[in-house]
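Visitor: Here is a sequence together with a model predicted from it:
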Amino acid sequence: PSMGSVGDSYDALMENFWSTLKIELVYRTSWRTRDEAENAIFTYIDGWYNTRRIQKDLGWRSPDEYETAWHSDQTQHDEATIVQPEPTGAR
């Protein structure tokens, strides 16, 4: 069944995700029980796909590395360095 609704692009995103999951995990592994398979898929999604995989749009960093760098950069700036916009006169 469709993952999105009429007029949105969620179907393409989900098809890409499921394709990647199958190629990188499902087709390369066999499990003895359904529980083993479910745990492996959960681990892939939660522990690998979302947090450790490097991504071009994040400067070839993982989401974890990108977020850590972002927070580190934010803590280096104090409130004094925040530039306030100049008021624009009456309209």
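Guide: Sure thing, it's come through. Numbering: from 1, shown residues only.
Visitor: For the rest of this, base every contact and every neighbour count on C-alpha atoms.
Guide: Will do.
Visitor: Look up how far P63 lies from Y49.
Guide: 10 Å (Cα to Cα, to the nearest Å).
Visitor: let's bring in a second model and compare:
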Amino acid sequence: YASAEYQTLLARHQIVCSMSRKGNCWDNAVTERFFLNLKMERVWQRQYANHAEARRDITQYIVGFYNPVRLHSTLGYLSPAAYEAKSIEKEPICLSEIT
């Protein structure tokens, strides 16, 4: 991802690369942690009969537990749903007294 060819392609399409300094692994840490938690807390605890069963169970885990319930230190110990709801709360717009 740091190659000149790849960076040129991104620049040509006006895409900003989500990458910090060379060799910094923190850019993907949250995503990698999600997949580790998914495997540890769900997938490795089950034996799925087929892909459809796995898909249903993993979807239920994400929608029913991970997003609304599971607390995350990177989100200030809020669940993803609570963090998102908090981030969209806005102060009401005040109208000026000047007409």
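Guide: Happy to help now that I have it. Since we're looking at a predicted model, the values are computed, not measured.
Visitor: Could you find the counterpart of A40 of the first structure in the second structure?
Guide: Alignment note (TM-score structural alignment): A40 of the first structure maps to D57 of the second structure.
Visitor: Tell me how many other residues surround its match.
Guide: 17 (other Cα atoms under 10 Å).
Visitor: Equivalent analysis for A80 of the first structure, please.
Guide: 7.
Visitor: Also T51 of the first structure?
Guide: 17.
Visitor: Please apply the same query to T31 of the second structure.
Guide: T31 of the second structure, neighbours per other Cα under 10 Å, totals 11.
Visitor: Which of the three states applies to it?
Guide: Following DSSP: H, G, I helix; E, B strand; the rest coil, we place T31 of the second structure in the helix state.
Visitor: Which parts of the second structure are strands?
Guide: With DSSP state E as the definition, the second structure shows no strands.
Visitor: which residue is nearest the middle of it?
Guide: T31 (6.0 Å; Cα atoms, centre = their mean).
Visitor: From C25 of the second structure, how far out is it?
Guide: Applying Cα to Cα to T31 of the second structure and C25 of the second structure gives a distance of 11 Å.
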